[in-house]
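S.K.: kindly return the folded structure for what I paste below:
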Amino acid sequence: MVAEISVEELESRLREGLPTHLVDVRQPWENELAALPGSQLLPLGELVGRADEVEAPAGALVVVYCHHGVRSLTGVAILQRAGLADVVSLEGGIDAWSLRIDADVPRY
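M.R.: Below is the predicted model:
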């Protein structure tokens, strides 16, 4: 089972400065429209071959996100199979972030 984190929990982690690494598994055009600050873009279709590019600092929670939280579930599974242990999916994706945390992040 893939673990998830709510947008409220993520916002709290970021506000508190807890080690967190954001991985965006959407397409580049989606990332250009809206992205969470400091996130690393690794499109889902490329993730199997690029999982070793995840640039998470030691001890960081890796939070994978997409538009609505569906592709990120697959992204988490891929990263776990690649050996990353502390990986979760952002429940509701960037759309939930826009609705509940930061309305300045564009919805699409």
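S.K.: C-alpha from now on. contacts and neighbour counts both.
M.R.: Fine.
S.K.: A103 should be in a strand, yeah?
M.R.: No - A103: not assigned to a strand; according to DSSP: H, G, I helix; E, B strand; the rest coil it is coil.
S.K.: residue contacts, S89?
M.R.: By Cα atoms under 8 Å, 6 or more residues apart in numbering, S89 lies in contact with V2, A3, E4, I5, V63, V64, Y65, G69, S72, L73, G75, V76.
S.K.: can you give me the distance of the last one to L84?
M.R.: Relative to L84, V76 is positioned 9 Å away (Cα to Cα, to the nearest Å).
S.K.: who has more neighbours, these two?
M.R.: V76 (30 against 17; other Cα atoms under 10 Å).
S.K.: the helix or strand that one falls within - contacts with which helices or strands?
M.R.: Using DSSP states H and E, V76 falls within helix 71-81. Under the contact criterion of 3 or more Cα pairs under 8 Å, 6 or more residues apart in numbering; DSSP states H and E, helix 71-81 touches helix 44-50, strand 61-65, strand 87-90.
S.K.: now the other sequence, so there's something to compare against:
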Amino acid sequence: MHAITVQELKQLLDDGQNIFLLDVREDDEVRDLPMKGQKFHHIPLGQLPDRYDELPHDRAVVVFCKAGGRSARAIDFLEAQHGFRNLTNLIGGMTAWAKEIDHTLLPA
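M.R.: Okay, here's the model as predicted:
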């Protein structure tokens, strides 16, 4: 499975790369810890079997969750069941993004 650090993702986004960001966290997690300033597509992990057709096959997709575990499971599912080959896991997920990129997301 291909993986990327939050620093690498930030650089790609800053460079204007056409990356599809897929958030597989639950609704309450997205509300509590949003990825500010970035456009992302939200499909909770449990809904992926019914909504995988919303994902592009023709551009890079970075999948993230809170810490990287659910996003890895999402990638395993999408690759094995639906033939996706353009998926990358965000190492450390939103927890790493908050600690290393956007400190405003950390609790006060």
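S.K.: what's the TM-score once they're superposed?
M.R.: With the length set by TM-score structural alignment, normalised by the length of the first structure, the two chains reach a TM-score of 0.88; 104 aligned residues with a Cα RMSD of 1.5 Å.
S.K.: circling back: tell me the one of the contacts of S89 of the first structure nearest E46 of the first structure?
M.R.: The closest of those to E46 of the first structure turns out to be G75 (Cα to Cα; 10.1 Å).
S.K.: quick one: contacts for the closest one?
M.R.: Applying Cα under 8 Å, 6+ apart, we find G75 of the first structure in contact with V25, L44, L47, V64, S89.
S.K.: try it again with 7 Å
M.R.: Neighbouring residues of G75 of the first structure by Cα atoms under 7 Å, 6 or more residues apart in numbering: V25, L44, V64.
S.K.: one more: C66 of the first structure?
M.R.: D24, V25, R26, S72, G93, I94 are the contacts of C66 of the first structure under Cα under 7 Å, 6+ apart.
S.K.: trace the second one over to the second structure, please.
M.R.: Looking back up the chat, that one is V25 of the first structure. Per TM-score structural alignment, the equivalent position to V25 of the first structure in the second structure is V24.
S.K.: wait, what's in contact with the residue lying closest to that match once chain neighbours are set aside?
M.R.: Distances taken as Cα to Cα, 6 or more residues apart in numbering place P44 nearest to V24 of the second structure, at 4.2 Å, with adjacent residues excluded. By Cα under 7 Å, 6+ apart, P44 of the second structure lies in contact with V24, R25, E26.
S.K.: may I see the residues you listed organised as a markdown table, with secondary structure and distance to L9 of the second structure added?
M.R.: Converted to a markdown table, the contacts of P44 of the second structure look like this (DSSP: H, G, I helix; E, B strand; the rest coil; distance: Cα to Cα, whole Å):
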| residue | secondary structure | distance to L9 of the second structure |
| --- | --- | --- |
| V24 | coil | 17 |
| R25 | coil | 18 |
| E26 | coil | 22 |
